[in-house]
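Peer 1: Sequence first, then the predicted structure:
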Amino acid sequence: MGQVLVLNASYEPLNITTWRRAVVMMLKGKAESLEHDPCRQLRQGTNLPTVIRLRQYVRVPFRQLPLTRRNLFQRDNHTCQYCGSRENQLSIDHVMPRSRGGGDTWENVTTACLSCNVRKGNRTPREASMPLRHVPRRPASSLSFEARRQIHSGHHQEWAKYVIGA
């Protein structure tokens, strides 16, 4: 808990911060509270914020989400992209096998259960007659990716209206 979604003045998600930092920004007049937790209060009787918006627009450089095993499984919703199974142990499959020039990129790796990965082997999905359920793509941004993870895990449902694709 204790996490606060920070929106730019234009209502674009900027960051996820602690409630302490959010309260300090509000007290300094740099941000306003848009959503709050009715169950948690500060000593003064003020509800803790869960979404704040900056009063001044801030330009932020784009950061790409790193390709990690955890991020890949999250992108694919912990589901085999060949058979749709969520029960079996998952592994990482290269759509174009590495031995045939395929690289470690968001567009070339996908989640597969062990049996599908072995069955596909050193072939492309087309050669193995195993079509992918979703075309692998790079996630939009690391912030929206993390925010969607928080929303789908049951935390911070109120963030959904501020995060595209949540």
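Peer 2: Okay, I see it. Computed from a predicted structure; not experimentally measured. Numbers count the residues shown, from 1 in each chain.
Peer 1: switch to C-alpha atoms for all contacts and neighbour counts from now on
Peer 2: Will do.
Peer 1: Surely residue 40 forms part of a strand?
Peer 2: Yes - checked against DSSP: H, G, I helix; E, B strand; the rest coil, residue 40 lies within a strand.
Peer 1: So it sits against residue 19, correct?
Peer 2: No - using CA atoms under 8 Å, residue 40 is not in contact with residue 19; the gap is 10.8 Å.
Peer 1: adding another structure so you can compare the two:
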Amino acid sequence: MQSLLNESVLVLNRHWTAVHVTSVRRALVLVFSEHARVVSEDFSTHDFGSWREFSRMSESVKKISTPAFQVLLPEVVMLTQFNRFPPRSVKFSRRNIYLRDNHTCQYCGCLPPKDELTIDHVIPRSRGGKSVWENVVLACMKCNMRKGSLLVNQAGMKLLSVPRKPHWLSCAQYNLRPPNESSLWQKFIDAAYWNSSLHE
């Protein structure tokens, strides 16, 4: 039962926009305390009582049992109060650089283990390069050593893609991966992905 309580649940704001991922345990607490409602496959929403009744009639085996009743694991909950959108800026962090560059060396395209990737400054710090989105890329150790403190063209190398600050939604996509292909999440994440505006 512990592992079921730790499964992921997609959290929507009142505008039906994905804003967070939480555990089943936290989602059920939010629903029980009337801070959220469970969203079902047909997009109807349920408070705790109606979700309990819905669970009773369901043939699904993904239920949590208590001494008094069983309740289905929610996949998606919608907050009843929160109607803001998630922050639109992406934090400049090692994790987000790895996500932006898809754990891939931006010089040779190889996909080494995480501990064999480095963060390289396109314009080296020794030449005044700053630690900003537009000046850092992932590089395998071999490419990083080859480039050293040279500029990319001086090292006879090319970047596979120009480093840019990522759009918040592209990073959110990595955090909002559905637990399975048939997941209800897909209906919300795909819509957010395809309806987001693109920037040059």
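Peer 2: Arrived safely. Bear in mind the structure is a predicted one, so any value in this text is a computation, not a measurement.
Peer 1: anything in contact with each of residue 40 and residue 19 of structure 1?
Peer 2: Taking CA atoms under 8 Å, 6 or more residues apart in numbering as the criterion, residue 40 of structure 1 and residue 19 both touch residue 48.
Peer 1: Excluding chain neighbours, what is closest to the residue nearest the centre of structure 1?
Peer 2: Compute the mean C-alpha point of structure 1, and by CA atoms, centre = their mean the closest residue is residue 145, 1.8 Å away. Leaving aside its chain neighbours, residue 145 of structure 1 sits nearest to residue 139 (7.0 Å; criterion: CA to CA, 6 or more residues apart in numbering).
Peer 1: same check, this time on residue 156 of structure 1
Peer 2: Nearest residue to residue 156 of structure 1 in three dimensions, chain neighbours excluded: residue 150, at 6.5 Å (CA to CA, 6+ apart).
Peer 1: Quick check: buried residues in the strand or helix carrying the one you found?
Peer 2: According to DSSP states H and E, residue 150 of structure 1 maps onto helix 142-152. For helix 142-152 of structure 1, the neighbour count (16 or more other CA atoms under 10 Å) marks 142-151 as buried.
Peer 1: out of these, who's nearest residue 157 of structure 1?
Peer 2: Nearest to residue 157 of structure 1 among the buried residues of helix 142-152 of structure 1, counting by CA to CA, is residue 151 at 5.2 Å.
Peer 1: My read is that the closest one contacts residue 166, right?
Peer 2: Yes - with contact defined as CA under 8 Å, residue 151 of structure 1 reaches residue 166; the gap is 7.2 Å.
Peer 1: anything in contact with each of those two?
Peer 2: Among the neighbours of residue 151 of structure 1, those also in contact with residue 166 (CA under 8 Å, 6+ apart) are residue 160.
Peer 1: rewinding a little: okay, the residue nearest to residue 156 of structure 1 and residue 118 of structure 1: tell me how far apart.
Peer 2: From residue 150 of structure 1 over to residue 118 of structure 1 the distance is 33 Å, taken as CA to CA, to the nearest Å.
Peer 1: quick one on the thing from earlier: the residue nearest to residue 145 of structure 1 matches what in structure 2?
Peer 2: Per TM-score structural alignment, the equivalent position to residue 139 of structure 1 in structure 2 is residue 166.
Peer 1: Its match: how many residues sit nearby?
Peer 2: Look at residue 166 of structure 2: counted by other CA atoms under 10 Å, it has 20 neighbours.
Peer 1: try residue 191 of structure 2
Peer 2: Neighbours of residue 191 of structure 2 under the rule other CA under 10 Å: 12.
Peer 1: Helices along structure 2, start to end?
Peer 2: Taking DSSP state H to define them, one finds helices in structure 2 at 2-5, 24-32, 48-57, 94-100, 141-147, 168-175, 185-195.
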